[in-house]
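I need the structure of the sequence given here:
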Amino acid sequence: MRRGHRPSAAPQGRIRLWGRHAVTAALANPERRPAKLWATREAAHALALAPSLLPVAYADVTDLARLVPADAPHQGLVLDTDALPDRWLDELFEAAEAGGERRPIVVLDQVTDPHNVGAILRSAAAFDAVGLVTQDRHAPPESGALARAASGALEAVPWVRVVNLARALEEMAAAGYWRVGLAGQAGATLGEAMVPGRLAIVLGAEGEGLRQNVAGHCDTLARLPISARVESLNVSNAAAIALYAAATRG
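Okay, the predicted model is just below:
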C-alpha cells in the first residue's frame, strides 16, 4: 500500500466494513458476497478462514487505518463486499406467519443518521424484531459506520427499503399489524397503546418527529412516560425502550 494514500471508499458497487463484529458477521452471512479482506496476521488467525474462500491481504495496523475514515476502530479487519440484496415487505409478513406473530416490525420515518440506524438495528436484533422498514430516499445507505454501530446486527435483521412509507404502513395494516407511532405529545403511554399480536413500532426523526402523513397512517400514537426534566430521548434509545415494551407485553 502506498504510504500517505487513503482510499476514500470501497470500489463502486461495494461497501467497506471494518471492526471485528461487523466483519465476522458479514463473512458468516451467506447473502453476502465478500470481495477482499485486509487484516493483521493476528486478526486473520483469529478468524480461521480457509484461504481459498476469500483473498486476504495482510497489513499492519497503520496501513489498515488508511483504508477507513480517520479514527475508525478497525480492530485489525477491513472488508470490501457487495451490498446486501433487496428485501421486501412480504418477506417480513412470511416470517410472522412462520411463528413470529409477537415479533414487531420497526419503522423509521426519515431517520438519517447511520449511527442511530445502526444502534436501532442492534436493539432490533436483541429483542428479536422481525425486521426494519425505512423509506429508501430518506435513510442512510449501508456503510462501515452503520455496520460498526449495528455490531453485527446489519446481517441479522432484514432491512426493507420502500418508496412510500405511508403505503407500506397500509400494507402492514392489511397484514394484521397494529401500528403504534411514538409521539411526545400523545395522550396515551406506550404501555397503554400496546396490543397482543402483530405490532409495528413507528419512530420519527429526532427533533421533527413523525411526519403528519405517517402519523395519520398509524392506528394510535403513544408517548414514552419519561420525566419532565428531559424533553426527549435519542431515537435509538426510544427504539430500544419500545422494543423492550413489545417483548414484555402481556
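
only C-alpha atoms for contact and neighbour calcs from this point on.
OK.

and the residue nearest in space to the middle of the chain, how far is that from S236?
By Cα atoms, centre = their mean, the chain has its centre lying nearest to L121, at 3.2 Å. Distance from L121 to S236, counting by Cα to Cα, to the nearest Å: 9 Å.

cool, and G216?
22 Å.

now G176
From G176 to S236 the distance is 26 Å (Cα to Cα).

same deal with A50?
37 Å.

repeat for L199
From L199 across to S236, the span is 18 Å (Cα to Cα).

ok, the residue nearest to the centre of the chain touching L146?
No. Shown here, L121 and L146 do not form a contact pair, counting by Cα atoms under 8 Å, at 9.2 Å.

Show me where the protein has its strands.
For the chain, applying DSSP state E gives strands covering 14-18, 34-39, 56-58, 77-82, 105-109, 131-135, 159-162, 178-182, 199-204, 220-222.

could I get the ones you listed as JSON lines with mean neighbour count and distance to A193?
Compiled in JSON lines, those are given as follows (neighbours: other Cα atoms under 10 Å; distance: least, Cα to Cα, whole Å):
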{"stretch": "strand 14-18", "mean neighbour count": "24", "distance to A193": "39"}
{"stretch": "strand 34-39", "mean neighbour count": "20", "distance to A193": "43"}
{"stretch": "strand 56-58", "mean neighbour count": "17", "distance to A193": "51"}
{"stretch": "strand 77-82", "mean neighbour count": "24", "distance to A193": "40"}
{"stretch": "strand 105-109", "mean neighbour count": "25", "distance to A193": "16"}
{"stretch": "strand 131-135", "mean neighbour count": "24", "distance to A193": "20"}
{"stretch": "strand 159-162", "mean neighbour count": "20", "distance to A193": "25"}
{"stretch": "strand 178-182", "mean neighbour count": "26", "distance to A193": "7"}
{"stretch": "strand 199-204", "mean neighbour count": "24", "distance to A193": "11"}
{"stretch": "strand 220-222", "mean neighbour count": "20", "distance to A193": "6"}
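
Would you do the same for the sequence below? I want to compare the two.
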Amino acid sequence: MAAGRKRQGATRGTGGKVRRSLEGKGPTPPAEARHWYKDKARAERITREERGGASPRKAPVRARKSEDAPEYIGGRNPVVEALRAGVPASALYIAARIENDDRVRESIKIAADKGIALLEVDRGKLDRLTEGGVHQGVALQIPAYEYAHPIDLVRFAQEAAEVPLIVALDGVTDPRNLGAIARSAAAFGAHGLLVPGRRSAGVTAGAWKTSAGTLASLPVARGANLTQALQGYREDGLFVVGLDGESRTDIGDMTLAAEPLVVVVGSEGKGLSRLVREACDQVVRIPMGAAAESLNAGVAAGIALYEVSRLRRG
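As a prediction, this is how the structure comes out:
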C-alpha cells in the first residue's frame, strides 16, 4: 500500500443511503404524466392563441337527438293549440307557482279530460325539456311516432277492398307540409304516406298540428331508401306517378289514375330527385300560369289527389 493513502470503505452511519441512491428511481415518466405538464401545455396554448398562430377551437359537437325520443312543445299558445288539435301527448308539465290564465286552465282541463299525466316541476326542469326555448311555465310531452312498414300501406288498402293509393314524399323537409299533405290524403281516400328515413320531414308536433288530427287515423310509413321502396311497390303491382313541373304531360291526361297507385310529391323548387324520377312509370305536371314558378308541396299534393279522385270517379 502506498504511503499516505487511506483505505476506502463505507462511511460510518450512512445506513446504506449511498447504496440506495445508486439504484436509481426507475424509468423517466413521459411528459404528460408529470405534474407540471398540463400547466405548461396550457401556457403554451394561450401564448400561441395570443400570437394568432393557433387554429380556433372547435365548438363542442352536440349529440343528435334520437328519433325515438319524445318531443316537447313549450309555450302557452302552442301547448293549448296542440291539445285542441288532438295532438297525442303523454304528459303536461306545469311550473310550480305558475300564474294561471285562460290558456293554462284550458290546457289542464283538456289534459285531465284525456287522461294525460299532469306534472308540477320547477322551471329548471322545463328549461332542460324545451332545450332553452321559451316555455312560459308550460310544456307538453309528445311520444315518438310509431311508423308503419311500407308494405303495410298496401295491406291496409287490401283489407278495405279498395284500390291502393299511397302518397310518397321526396325531399319534403317541412313538417307542416307533411301535415298538410296528410289532410289532403285523408280527404281523398289515400291509404297512407311514405317518407324516406333521411332528409325528410317526420311526424313531429308541427306535423300533428297542421294535420288537424288526421295523422291519428292516417298511417305514415318510413323506408330506409325511397327509391328502393318505390321499386318494391312496383314489384307488388303498383304504378308510380311523380309530380314534376318539367314534365310535358298534364295531370289531367294521366293514364294510370285508376290503377293501384303511388303519387310522389317532390320538394318545392327542386322537384323530384333524379333516381326517384327514374323510378316513376309516369311523370306529370300541374299546369300553371306564367306568374307562378312552383307550388307548395302541400298544395301540389292536394291538387294531384283531387285529380286522381276525379279521374277514378270518371
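
For G216 and S236 of the first structure, indicate the residue with more neighbours.
S236 (21 against 14; other Cα atoms under 10 Å).

corresponding residue for the residue nearest to the centre of the first structure in the second structure?
Aligned counterpart of L121 of the first structure in the second structure: A182 (TM-score structural alignment).

The closest residue to P225 of the first structure other than its chain neighbours: neighbour count?
What sits nearest to P225 of the first structure in space, not counting adjacent residues and going by Cα to Cα, 6 or more residues apart in numbering, is T189, at 6.1 Å. Neighbours of T189 of the first structure under the rule other Cα under 10 Å: 17.

right, and T189 of the first structure touches R223 too?
Yes. With contact defined as Cα under 8 Å, T189 of the first structure counts as touching R223 (4.8 Å).

who are the neighbours in contact with the residue nearest to P225 of the first structure?
Going by Cα atoms under 8 Å, 6 or more residues apart in numbering, T189 of the first structure touches A222, R223, L224, P225.

Swap in 10 Å and give it another go.
Counting by Cα atoms under 10 Å, 6 or more residues apart in numbering, T189 of the first structure makes contact with L182, A183, L221, A222, R223, L224, P225, I226.

try P55 of the first structure
P55 of the first structure neighbours (Cα under 10 Å, 6+ apart): P34, A35, K36, L37, W38.

try 8 Å
A35, K36, L37.

What separation do you get for the alignment partner in the second structure of it and L140 of the second structure?
P55 of the first structure maps onto A117 of the second structure when the alignment is built from TM-score structural alignment. With distances taken as Cα to Cα, A117 of the second structure is found 10 Å from L140 of the second structure.

Touching both of those two, which residues are there?
S90, A91, L92.

Closest one of these to V172 of the second structure?
Nearest to V172 of the second structure among the shared contacts of A117 and L140 of the second structure, counting by Cα to Cα, is S90 at 27.5 Å.

Could you pull up the residues touching the match of L121 of the first structure?
So A182 of the second structure contacts L193, S211, T214, L215, L218 (Cα under 8 Å, 6+ apart).

go again using 6 Å as the cut-off
Contact partners of A182 of the second structure, counting by Cα atoms under 6 Å, 6 or more residues apart in numbering, are S211.

Next one: it from A258 of the second structure, what distance?
21 Å.

A212 of the second structure too?
As for A212 of the second structure, its distance to A258 of the second structure is 29 Å (criterion: Cα to Cα).

quick one, helices of the first structure?
Counting by DSSP state H, the segments of the first structure that form helices are 20-28, 41-47, 61-65, 89-97, 114-126, 144-150, 165-174, 190-193, 212-215, 235-248.
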